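> coords below, sequence missing:
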C-alpha cells in the first residue's frame, strides 16, 4: 500500500471503517458530479468558481477511488500504470 492509500486507510478506520462497495460507488459518483459542477463553473459555463474548487473536487474524487482500491486491496499506482500502458499501446 502506497503512502496515499495508507493515509486514506488510516482515516477511514478512524472514522469507523469502509462503507459497503455500492455505498462507496455512490460516493464516487457524487464526487464526480461535484467535480463536473466545479469544472463547469471554472470554465464559465455555469456560475463562477476558481481553480481551488476544481482541485478540492479532484481530491475528493481521488479519495473516493482510493477507498474502493483499498477495500479490494488494489494498488492504485499499479492500476494507473497498467492503464497508461494500455492507452499507449492502443492509442499511441
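Okay, I see it. As the structure is a computational prediction, the values presented were derived from the model and not from experiment.

> Please make it C-alpha for all contacts and neighbour counts, starting now.
Fine.

> does the residue nearest the centre of the chain sit in a helix, a strand or a coil?
Geometric centre of the chain, nearest residue: residue 62, 2.0 Å, by CA atoms, centre = their mean. The three-state label given to residue 62 by DSSP: H, G, I helix; E, B strand; the rest coil is helix.

> Look at stretch 47-54 and report the distance between its end residues.
13 Å (CA to CA, to the nearest Å).

> Kindly apply the preceding question to stretch 37-54 instead.
Distance across stretch 37-54, first residue to last, is 9 Å (CA to CA).

> What are the buried residues along that stretch?
Within stretch 37-54, the residues scored as buried using 16 or more other CA atoms under 10 Å are 37-42, 49, 53-54.

> go on, stretch 7-19?
Result for stretch 7-19 [16+ other CA under 10 Å]: buried residues 8-9, 18.

> now those in TSV, with secondary structure and distance to residue 58?
What follows is the buried residues of stretch 7-19, written out as TSV (DSSP: H, G, I helix; E, B strand; the rest coil; distance: CA to CA, whole Å):
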residue	secondary structure	distance to residue 58
8	helix	15
9	helix	18
18	coil	20
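
> and here's the other structure:
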C-alpha cells in the first residue's frame, strides 16, 4: 500500500535523505540540467506508449509513473535547496489559475445545458 504523504512530508523525507551526504544538494544549474534530463525521459516514455515510436526490444522496461516520480524527486530537491515550500507554491499557483482561468473553458454543466 502506498503512503499518502503530504508535500511537506515528502520535502522533509528528501531533506533527511540528502542531509546524510557531505555533498548535499546539487547546484541549481546542475539540478536544472537533471530536471531537463528527467523531462526528456518522460517524453521518451510517453512517445513509446502513445506516439509513433515504439520501444526497441533492447530497451529497458519503464513507465510514465516511474518518470513522474523521478521528476517529483528532482523538483523537491530543487525546492528544498532554495528553501521553497512546494505546498505554498502550489497554493499560490492554484489561486492564480482559479482566478485567471475561471471563465476560460466551457464548464461541463454549461455544455450539458447547451446540448438539451
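Alright, I've got the coordinates. Only a predicted model underlies this, so the values are computations on that prediction, with no experimental measurement involved.

> TM-score of the superposed pair?
Once superposed, chain against chain, the TM-score is 0.86 (TM-score structural alignment, normalised by the length of the first structure); 89 aligned residues with a CA RMSD of 1.6 Å.

> Now check the second structure for the residue matching the residue nearest to the centre of the first structure.
If you follow residue 62 of the first structure across to the second structure using TM-score structural alignment, you land on residue 72.

> what's the helix or strand for residue 24 of the second structure?
Taking DSSP states H and E as the definition, one finds residue 24 of the second structure inside no helix or strand.

> mind checking the SS state of residue 44 of the first structure?
Here residue 44 of the first structure is recorded as coil under three-state DSSP.

> Okay, it and residue 52 of the first structure: tell me how far apart.
15 Å.

> swap in residue 28 of the first structure?
Residue 28 of the first structure sits 19 Å away from residue 52 of the first structure, going by CA to CA.

> What of residue 37 of the first structure?
Distance from residue 37 of the first structure to residue 52 of the first structure, counting by CA to CA: 13 Å.

> Ok, residue 60 of the first structure next?
Taken as CA to CA, the span from residue 60 of the first structure to residue 52 of the first structure is 12 Å.

> cool, and residue 90 of the first structure?
33 Å.

> And residue 1 of the first structure, by the same measure?
From residue 1 of the first structure to residue 52 of the first structure the distance is 28 Å (CA to CA).

> burial of the aligned partner of residue 28 of the first structure in the second structure, as a residue count?
The alignment partner of residue 28 of the first structure in the second structure, by TM-score structural alignment, is residue 35. Residues near residue 35 of the second structure, counting by other CA atoms under 10 Å, number 19.

> Residue 35 of the second structure in helix, strand or coil?
Following three-state DSSP, residue 35 of the second structure is assigned to helix.

> now the one 5 residues further on
Taken by three-state DSSP, the conformation at residue 40 of the second structure corresponds to helix.

> so how far is residue 15 of the second structure from it?
Counting by CA to CA, the gap from residue 40 of the second structure to residue 15 of the second structure is 25 Å.

> and if you look at residue 52 of the second structure?
Relative to residue 15 of the second structure, residue 52 of the second structure is positioned 39 Å away (CA to CA).
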